[in-house]
Every structure is written in C-alpha cells, then in structure tokens.
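Got a predicted structure here, sequence first:
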Amino acid sequence: MTRVVIVDDQTLIRQGIRGLLEVAEIDVVGEADDGRTALAVVAQTSPDVILLDLRMPRFDGIWTLEQLRAGDIDIPVLVLTTFDDDELVLGALRAGARGYLLKDVTLNQLTRAIRALADGGTLIAPSITDRMLRAIRSGPSPLGPEAASVQSLTEREQEVLRLVARGYSNREIAEVFFLAEGTVKNHVSMILTKLGARDRTNAVLRALHEGILD
C-alpha cells in the first residue's frame, strides 16, 4: 500500500483528504500543518509520497521543497494547491516538486497521481500544461542560466523522454519498449546528464523549452 504524508495548514482539508485516500486504499501515515513540522513527520514515517500545499503560514511549500532537496531527501512531492499562477508552478518545479495538481481534482485523478509519483513518474495537471508550455517556450530556460548546454539525445532517449513527460514510471516505460527496467534507468540518467537537469520534471521542462518535445 502506498504511504503518504499530507502537509496542509487547514485541518479540515487534511481530514478530508485522509478520509478519501483511505477509501482508495492509500495509507496516510502522517500529517503536518507547515513545512517545519512536515520535515519531522517525514523523517519519522519515510512515506512514499508527500502531498504538499504551497501557501502556508510560517514555513510554506517552496521552503519545504528546498529543505528536502538540501537534505538529500529523495521522496517525491506532489503539490496539491488551489493556486495555479505560472510563477508559483515554475517555482515549485524548480524547487523539486515532481507533480502539481489543483484541489479541484477528482479522487481518481489524485490517487493516479500519487501512485505515478510513488512509481517514479511525474504528473502535472492538464489544465496547467498548455499555459506552461507557452510560458516555457517564450521565456528563459526554466532551469536558469546555470543549466548545462543541451547535448543531442538519441532516438531511443527521445522516445523515453516522451513517456517520462506523460508521467510513465521506469517500469511502465520498460514494458512499452520491452526493455529491462535497469536499461530504462540508464536511459533516464543519460537524459538528465545531457539536458543538465537534476530530476525528471526539470528534464521535461528543459526539453520543452529547447523544443525537443512537442
């Protein structure tokens, strides 16, 4: 069973999400009302996925993402928020979020996203994607000026990257191409290196900005 920690400053929201996830057989192993508490709860419970709100008093979602990254805590974070402005979305993805959903999603969409992240995938709300594509293509690199120059990807690496962008996990990609999962992991690692990206989500953003992905 997938294990989740919910981070949201509103008690009623946390309780509601917990109840829904338990119906869907996802185990909520902890809750926190701000980033600092979240770090302690995550350390105690080691969840498979962190559900994180962004706008919280004191220690907000971006702060939490930065602290997780600084501490080399490689637990996938799914942002679940009511805010979808471009700057906030890109800020969360730059800080290490692997998924971004709005709170108007259905239970099925939420559980699918949680399981996708737990299995190594990524997922961004479709309602945000089109607008983000326009912003990414018209602006500077989403990874900042320090990003390495993009090296050419092989045909297979481009195929793998397309499935990564669609939220496929390494296991699912391996099944599509009839490859060993370890081979897919090697492809993903090479993609990250060539794109100068630190994780799968940033690799997708970088590829979109450079026109590698449609």
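Everything's here; your move.

Only C-alpha atoms from now on, for both contacts and neighbour counts.
Noted.

Next up, the contacts around the residue most central in space within the chain.
In the chain, the C-alpha nearest the mean C-alpha coordinate belongs to residue 98, at 0.9 Å (CA atoms, centre = their mean). Contact analysis of residue 98 by CA atoms under 8 Å, 6 or more residues apart in numbering lists 76-78, 117, 121-123, 200-201.

Next one: the nearest residue to it once chain neighbours are set aside from residue 177, what distance?
The shortest distance from residue 98 to any non-neighbouring residue, by CA to CA, 6 or more residues apart in numbering, is to residue 122 (5.2 Å). Going from residue 122 to residue 177 by CA to CA, to the nearest Å gives 19 Å.

neighbour-wise, which of the two wins?
A count of neighbours by other CA atoms under 10 Å puts residue 122 above the other of residue 122 and residue 177, at 28 against 12.

Isn't that one up against residue 101?
No. Counting by CA atoms under 8 Å, residue 122 sits too far from residue 101 to count as a contact (11.1 Å).

what residues are up against the nearest residue to residue 61 once chain neighbours are set aside?
Distances taken as CA to CA, 6+ apart put residue 54 closest to residue 61, at 3.9 Å, once the chain neighbours are dropped. By CA under 8 Å, 6+ apart, residue 54 lies in contact with 60-62, 79-81.

For residue 182, give its distance to residue 65.
According to CA to CA, residue 182 stands 28 Å off from residue 65.

neighbour-wise, which of those two wins?
Just comparing residue 182 and residue 65: by other CA under 10 Å the higher neighbour count belongs to residue 65, 26 against 12.

name the helices or strands packed onto the helix or strand harbouring that one?
If you go by DSSP states H and E, residue 65 is part of helix 61-70. Applying 3 or more CA pairs under 8 Å, 6 or more residues apart in numbering; DSSP states H and E, we find helix 61-70 packed against helix 35-45, helix 86-94.

hang on, the earlier thing: looking at the contacts of residue 54, spot the one nearest residue 161.
residue 79 (22.0 Å; CA to CA).

thinking residue 20 is in contact with residue 108, fair?
No. At 10.0 Å, residue 20 does not count as touching residue 108 under the criterion of CA under 8 Å.

Included below, for side-by-side comparison, is a second structure:
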Amino acid sequence: MNIIFIKRPSLLREGIVELLQRKLHNKKVYACDVTDLKAYERICGMVMIDITIDSPDLNLVHYFKQLGKKVIIWVSDEKNQQLAHVFKLGLDGYFYQGMEEKELLDAIYTIESGRKYIHPILSASLLEEYVRVNDKQPKQPMGILSNREWEVLQLLSEGYNNLDIAANLYLSDKTVKNYISSILKKLNVPDRTNAVLKAVKEEWLYIS
C-alpha cells in the first residue's frame, strides 16, 4: 500500500518520507503539498494529512474518506482545537509529530492490518474533550465483554493501574492482566488507552 504525506515542504517532511521509504521496502512513499496532489492520489492507498494544511474545513480528510483511502491525521500540537472533531470522524490514524521511528512504523503496520491507531500523547486530549462534549449515560451492549471485564475497563478509564484495579476488585495482579488482555483482544485494539477511547466513543462508558 503506497503512502502519500500531505504537508508543506520542510526538512521534517523530507526526513519522514526518507525514513519510511528506507524502511518500507515494498511501498512507495510520496510527499506533496495541496498544489500537486492530483499526481499521487490514485496510486496511494494510505494518506497522511497534516492537520494544519487542512484546517479549518478538513476538506482533504473528507475527500480521501470518500475515496476509500486509509486516512491519517498528522498533529504537531496536542492542544489543537480540531482534535475532538477529527476524532469523531473515526479516521484510521492519529499521528503525533514527536513519534519515534519504531512508533511510526508500528502505527503504519497497525493501520495497514485494518486496525486504528491513536498516539498516546493525543489520547488524553482527545478523551478529555470528547467526554466533555459527549457527557452521556453508558449503553453497554450484551455479548462484547463480561461483567467483570466491564468493571476492569471502567477502572482503566478512571486512571487505575493494575495493582489499584486488583485491590479495588479483590483480584490478583495476574488475573487483572488476563482480563485486560481479553478486553484488548475482544475490542480489537492495541493497548488500554485505545480500549478506553473506543468504549467512550461508542458510548459504552461514562467518565465522571
């Protein structure tokens, strides 16, 4: 799956493209501004879009979503006011400018496999804003998680670590780890942060 990185020319942009092209041997990686976009859009299945180049209407995001591309937002400021809005669009990825090389490559492989990726630095801002504007009662569906798994996920959303969860629910640390592994598998997410974000987005959890 070829990749296009839509960002204004900079040393950072060229460095990212060079890195990806060097590491992703079976893909072509291109960089462009909005002015030369047409030359690449048909040959790329994954699109990384700098949020600053697509503000405020996010026309590029909507355009590539309609084309069925895998769409990733590239964010340099975790306090960007559009984060809550783009999160609700359910894009394939939310990348942060400070990502390490391994993080970036793992995120691309995650998205290519059909899962979504949200960088942990963005997660806190996204979750805080999303909860603020979507303060609703939970609607936990039947058959996704067990009652105990819902309890563990709720405590995760409140910032509890494994030992705190174990003490709160009178479980062993090993049992808590097993519950968390089961939750991640059932929700098809890579980590606990994304598990909480998915549950909040689907209105399965209420965070006070």
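That came in fine, so what should we check first? From a predicted model like this one, the values you see are computed outputs, not experimental measurements.

related to what we said a few turns ago, ok, the contacts of residue 54 of structure 1 vs residue 9 of structure 1, which is closest?
Distances from residue 9 of structure 1 to the contacts of residue 54 of structure 1, taken by CA to CA, are shortest for residue 60, at 9.3 Å.

Could you check how far residue 88 of structure 1 is from residue 181 of structure 1?
Distance of residue 88 of structure 1 to residue 181 of structure 1, given as CA to CA: 34 Å.

Which residue in structure 1 aligns with residue 99 of structure 2?
Counting by TM-score structural alignment, residue 99 of structure 2 corresponds to residue 105 in structure 1.

Please work out how many residues are found near its match.
Residue 105 of structure 1 - counted by other CA under 10 Å - has 12 other residues nearby.

who's in contact with it?
Counting by CA under 8 Å, 6+ apart, residue 105 of structure 1 makes contact with nothing.

For stretch 33-41 of structure 2, measure first residue to last.
12 Å.

in structure 2, what residues pair with the longest helix anywhere in structure 1?
Ranked by number of residues, the top helix in structure 1 under DSSP state H is helix 181-195. Aligning helix 181-195 of structure 1 against structure 2 (TM-score structural alignment) gives no matching residues.

tell me which residues of that helix are tucked away?
Residues 181, 184-185, 187-189, 191-195 are the ones in helix 181-195 of structure 1 that count as buried (16 or more other CA atoms under 10 Å).

Tell me the one among the residues you listed nearest to residue 9 of structure 1.
Comparing the buried residues of helix 181-195 of structure 1 against residue 9 of structure 1 with CA to CA places residue 192 closest, at 34.1 Å.

neighbours of residue 11 of structure 1, just the number please.
By other CA under 10 Å, 12 other residues sit near residue 11 of structure 1.

so what's it up against?
residue 33 are the contacts of residue 11 of structure 1 under CA under 8 Å, 6+ apart.

Distance-wise, check it relative to residue 68 of structure 1.
Note on residue 11 of structure 1: its distance to residue 68 of structure 1, by CA to CA, is 23 Å.

Kindly report the same for residue 98 of structure 1.
Applying CA to CA to residue 98 of structure 1 and residue 68 of structure 1 gives a distance of 13 Å.

Just the endpoints, please. Distance across stretch 97-106 of structure 2?
OK, stretch 97-106 of structure 2 end separation, CA to CA: 15 Å.

and that stretch, which residues are buried?
In terms of neighbour count (16+ other CA under 10 Å), stretch 97-106 of structure 2 has its buried residues at residue 104.

same deal with stretch 136-144 of structure 1?
Neighbour-count burial for stretch 136-144 of structure 1, counted by 16+ other CA under 10 Å, picks out 136-137, 141-143.

starting at the chain centroid, how far to the longest helix of structure 1?
Distance, stretch centre to chain centre, for helix 181-195 of structure 1: 17 Å (CA atoms, centre = their mean, to the nearest Å).

Before we go further, residue 50 of structure 1 is sitting in a helix, right?
No. Assessed with DSSP: H, G, I helix; E, B strand; the rest coil, residue 50 of structure 1 is strand; it does not lie in a helix.

Name the nearest residue to residue 137 of structure 1, sequence neighbours excluded.
That would be residue 209: by CA to CA, 6+ apart, it lies 4.8 Å from residue 137 of structure 1.

show me what contacts the one you found?
With contacts defined as CA under 8 Å, 6+ apart, the neighbours of residue 209 of structure 1 are 133, 136-137, 141-142.

Keep only those of those that are in helices.
Judged by DSSP H, helices contain the following of the contacts of residue 209 of structure 1: 133, 136-137.

ok, the equivalent of residue 132 of structure 2 over in structure 1 to residue 205 of structure 1 distance?
Residue pairing (TM-score structural alignment): residue 132 of structure 2 is matched to residue 138 of structure 1. Distance of residue 138 of structure 1 to residue 205 of structure 1, computed by CA to CA: 13 Å.

Could you give me the buried positions within the host helix or strand of residue 165 of structure 2?
Using DSSP H and E, residue 165 of structure 2 falls within helix 162-169. The neighbour-count check on helix 162-169 of structure 2 (16+ other CA under 10 Å) flags 162, 164-166 as buried.

burial measure for the closest residue in space to residue 74 of structure 1 that isn't next to it in sequence, as a count.
Nearest non-adjacent residue to residue 74 of structure 1, counting by CA to CA, 6+ apart: residue 68, 7.5 Å away. Neighbour count for residue 68 of structure 1, taken as other CA under 10 Å: 21.
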